[in-house]
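**Student:** Pasting the sequence and the predicted model now:
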Amino acid sequence: MNRFYGTGVAIITPFQTNGQVDYDALGRVINHIIDGGVEYIVSLGTTGESATLNAGERKQVWEFTSKTVAGRVGLVAGLGGNNTAELVEDIKNFNVAGYDAILSASPNYNKPTQEGIYQHYKAIAAVAPLPIILYNVPSRTGSNVAAETTVRLARDFKNIIGIKEASGNFDQMNQIMRDKPEDFLLISGDDPISLQMIAMGGAGVISVVGNALPQKVSGYIRESLAGNFKTAAKTHLELIEFTRLMFAEGSPAGVKTALKELGICEDTVRLPLVQVSTATADKIKAETKKLA
């Protein structure tokens, strides 16, 4: 589990201007992130636009990512869904070569009860060939994984090793920190509050901003984990405007604009997402030039 202390990056999926996956650019993004000193990469989370990739594309992206990473950093696969039976089969059939864990978001749209969420993850835990990191992101799923449910899952299933917590609810995070098993990882799912979560005992972040600025993000996260909060805060504050712009018109459109400015990939996204406006793009470009 030490592989998941520090900075993880929820990696984008680059597309060519015709909408096809750009594997050359994906290789550049992966190497850019690794060269920036991160601890691990998450392939095909929400930031990877997994919802708009078909099954064949997802398989190819996972395999390409594993081969390109080649064990240099930890690697996590994003595997989630709101059809538990189908997700169980997907996990059973997943090619684990090169992967260290599975990140699985709580079911979206169905709005299950807490017992439903528990039973969903119980079914996954029974078949998962790799450790599981829960993902709570109520703004996208439409339902919250309560602290009591997170702790219950952490205590009942040894292969559920952590949670990417993106509720923004510090009272809930406090409760998880107080009640969780000692080795269960509380990971920030929100770039703007990663430092604060580490201060309360968090294990790091799964970052969007780290796609573009991996060295800055991983650097201040390491300083935070070492207790050097005054040093870390300087970079944290420096990144506030850049981070805000990354999400101003939706993710990953913002960070793809920054990556295009860096010459790493195009800013193409798949519908229903669209590129950021010209006004926002100009602001992102200016901040990228300042920080890169």
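**Tutor:** On my side now, so go ahead.
**Student:** Only C-alpha atoms from now on, for both contacts and neighbour counts.
**Tutor:** Fine.
**Student:** Let me see the ranges of the strands in the stretch 101-250 of the chain.
**Tutor:** Applying DSSP state E, counting those that start in this stretch to the stretch 101-250 of the chain gives strands spanning 101-105, 132-136, 160-165, 185-188, 204-207.
**Student:** which helices and strands sit right next to the first one?
**Tutor:** In other words, strand 101-105. strand 74-78, strand 132-136 (3 or more Cα pairs under 8 Å, 6 or more residues apart in numbering; DSSP states H and E).
**Student:** circling back: format the strands of the stretch 101-250 of the chain as TSV; extra columns: mean neighbour count.
**Tutor:** Listed next are those as TSV, based on neighbours: other Cα atoms under 10 Å:
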stretch	mean neighbour count
strand 101-105	24
strand 132-136	26
strand 160-165	25
strand 185-188	28
strand 204-207	27
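**Student:** could the helices and strands packed on strand 101-105 go into TSV alongside distance to residue 207?
**Tutor:** TSV is the format used below for the helices and strands packed on strand 101-105 (distance: least, Cα to Cα, whole Å):
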stretch	distance to residue 207
strand 74-78	13
strand 132-136	13
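**Student:** To residue 185, which of these lies closest?
**Tutor:** Residue 185 lies closest, by Cα to Cα, to one member of those: strand 132-136, at 8.5 Å.
**Student:** and the angle from the closest one to strand 101-105?
**Tutor:** Orientation check (axes from the mean of the first three to the mean of the last three Cα atoms, to 10 degrees): strand 132-136 against strand 101-105 gives 20 degrees.
**Student:** OK, contacts around residue 247?
**Tutor:** Contact analysis of residue 247 by Cα atoms under 8 Å, 6 or more residues apart in numbering lists residue 254.
**Student:** among the strands of the stretch 101-250 of the chain, which is nearest residue 2?
**Tutor:** The minimum distance between residue 2 and those falls on strand 185-188, with 9.8 Å, by Cα to Cα.
**Student:** Any chance of the strands of the stretch 101-250 of the chain in TSV with distance to residue 224 as columns?
**Tutor:** Compiled in TSV, those are given as follows (distance: least, Cα to Cα, whole Å):
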stretch	distance to residue 224
strand 101-105	23
strand 132-136	22
strand 160-165	18
strand 185-188	13
strand 204-207	9
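**Student:** right, so of those strands, which gets closest to residue 31?
**Tutor:** Across the strands of the stretch 101-250 of the chain, residue 31 has its closest neighbour in strand 204-207 (16.0 Å, Cα to Cα).
**Student:** Comparison target, given below:
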Amino acid sequence: MQSLIGTGVALVTPFKNDFSVDVAALKRIVDFQVENKIEYLVVLGTTAESATLSKAEKELVIQTVIEANKGRLPLVLGVGSNNTAEVVEELKTSDLSAFEAILSVSPYYNKPTQEGIYQHFKAIAEVSPKPIILYNVPGRTSSNMLPSTVIRLAQDFKNIVAIKEAAGDLVQAMQLIQHKPKDFLVISGDDMIALPMVLAGGSGVISVIAEGCPKDFSEMIRLGLQRKVDEAYALHYRYADLIDMIFEQGNPAGIKEVFKSLGLSENTVRLPLVNVNQDLADRIKLIVKNLNIT
């Protein structure tokens, strides 16, 4: 899966001030990623506020991204739930022809055991027509998918090809990298430790901050993959403060504030999320200006 090496971005769903999907802004954001050499786009992930989108809105987002992308970059689609049967049915009935792979989050809220997580992804792997990227994000799911479970899945199912590892635990990431099958990809889901993970043997990142600074962040990952450590860390530290800021009051409220500063979209989020406060908005606006992101 060479197309998944490097930097993918978890696209936001931009909203107008009336909370409707802003199709024009979404097209601008896709163009911004493509023009600044991101490797691939992730549609309907966490950052897309998928939990607040209707089925019709999800289809609108999918078709808008496909149309705007025009085949220029590989696409990955988020297909996940804490209802295993629902995911299986969606994979059986959806047209996934435009997508390179699916990204499927570990079941949330139910708090399954490791065996429950294994059986969930086993059921998905048995029906998925596309390669699967596992998604471990215990800060949102309240359930950590352990390296032993990931490696078991990777060994048992050839169409489970990667993991987006977002536990924020570099030791756990290194255990995955050390023991994974040869061609299995360990992709960072945490922007602040993306470079250390790449230097430890990871394959790249599915990023939030890269949406706002795609040119430099994707270059940082490429430099890391080339083992050009000093040049890569220079870019890391250039954006480290902004990474902290965009997650300070939640995602995607922070990155949407970056987009507002760049003139790409409004900063509107849907409840239960709310906009960042004025203090953080002012700090984001200032740092975006000082970084001279184009």
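**Tutor:** Okay, I see it. It should be emphasised that the depicted structure is a prediction, and the values quoted were computed from it without experimental measurement.
**Student:** Compare the strands of the stretch 101-250 of the first structure and give me the one nearest residue 272 of the first structure.
**Tutor:** Of all the strands of the stretch 101-250 of the first structure, strand 101-105 sits nearest to residue 272 of the first structure, with 20.1 Å by Cα to Cα.
**Student:** give me every residue that touches the equivalent of residue 194 of the second structure over in the first structure.
**Tutor:** With TM-score structural alignment defining the correspondence, residue 194 of the second structure maps onto residue 194 in the first structure. For residue 194 of the first structure, the contacting residues are 188, 204-205, 221, by Cα under 8 Å, 6+ apart.
**Student:** okay but residue 8 of the second structure is in contact with residue 209, surely?
**Tutor:** No. Taking Cα atoms under 8 Å as the definition, residue 8 of the second structure is not a contact partner of residue 209, at 10.6 Å.
**Student:** Who has more neighbours out of these two?
**Tutor:** Between residue 8 of the second structure and residue 209, residue 8 has the larger neighbour count (other Cα atoms under 10 Å), namely 29 against 26.
**Student:** and the more buried one, which of the three is it?
**Tutor:** strand (DSSP: H, G, I helix; E, B strand; the rest coil).
**Student:** If you tally nearby residues, what's the number for the nearest residue to residue 223 of the second structure once chain neighbours are set aside?
**Tutor:** Distance criterion Cα to Cα, 6 or more residues apart in numbering; nearest residue to residue 223 of the second structure, sequence neighbours excluded, is residue 232 at 5.3 Å. Neighbourhood size, residue 232 of the second structure [other Cα under 10 Å]: 22.
**Student:** Over to residue 122 of the second structure?
**Tutor:** 16.
**Student:** can you tell me which residues contact it?
**Tutor:** Counted by Cα under 8 Å, 6+ apart, residue 122 of the second structure has contacts 153, 157.
**Student:** Apply 10 Å and report the result again.
**Tutor:** With contact set as Cα atoms under 10 Å, 6 or more residues apart in numbering, residue 122 of the second structure has these partners: 84, 116, 153, 156-157, 160.
**Student:** can you name the two of those that are farthest apart?
**Tutor:** Maximum distance among the contacts of residue 122 of the second structure (Cα to Cα): 18.5 Å, for 84 and 156.
**Student:** Of the two, which one has the most company?
**Tutor:** Comparing residue 84 of the second structure with residue 156 by other Cα under 10 Å, the one with more neighbours is residue 84, at 17 against 12.
**Student:** Distance-wise, check the residue lying closest to that one once chain neighbours are set aside relative to residue 112 of the second structure.
**Tutor:** Leaving aside its sequence neighbours, residue 84 of the second structure sits nearest to residue 120 (Cα to Cα, 6+ apart; 5.9 Å). Applying Cα to Cα, to the nearest Å, the value for residue 120 of the second structure to residue 112 of the second structure is 9 Å.
**Student:** Mutual contacts of those two, please.
**Tutor:** Common contact partners of residue 120 of the second structure and residue 112 (Cα under 10 Å, 6+ apart): 82, 106.
**Student:** Residue 257 of the first structure: which of the strands of the stretch 101-250 of the first structure is closest?
**Tutor:** The nearest among the strands of the stretch 101-250 of the first structure, by Cα to Cα, is strand 204-207 at 16.1 Å.
**Student:** how close does the closest one sit to the second structure?
**Tutor:** Average distance, strand 204-207 of the first structure versus aligned residues of the second structure after superposition (mean Cα distance after the TM-score superposition for the first structure): 0.4 Å.
**Student:** How about residues contacting that strand?
**Tutor:** 4-11, 39-42, 47, 164-166, 185-195, 197-198, 214, 217-218, 221-222, 224-225.
**Student:** Just the buried residues from these, in PyMOL please.
**Tutor:** Applying 16 or more other Cα atoms under 10 Å to the contacts of strand 204-207 of the first structure leaves a buried subset, and the PyMOL line that selects it is:
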select buried, resi 4+5+6+7+8+9+10+11+39+40+41+42+47+164+165+166+185+186+187+188+189+190+191+192+194+195+197+198+214+217+218+221+222+224+225
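**Student:** Contacts only, for the residue lying closest to residue 217 of the first structure once chain neighbours are set aside.
**Tutor:** Counting by Cα to Cα, 6+ apart, residue 217 of the first structure lies nearest to residue 210, which is 5.8 Å off, once chain neighbours are set aside. Contacts for residue 210 of the first structure (Cα under 10 Å, 6+ apart) come out as 7-11, 32-33, 36, 38, 41, 191, 216-218, 243, 255.
**Student:** quick revisit: and the residue nearest to residue 223 of the second structure, what is it in contact with?
**Tutor:** Per Cα under 10 Å, 6+ apart, neighbours of residue 232 of the second structure: 195, 199, 216-217, 219-226.
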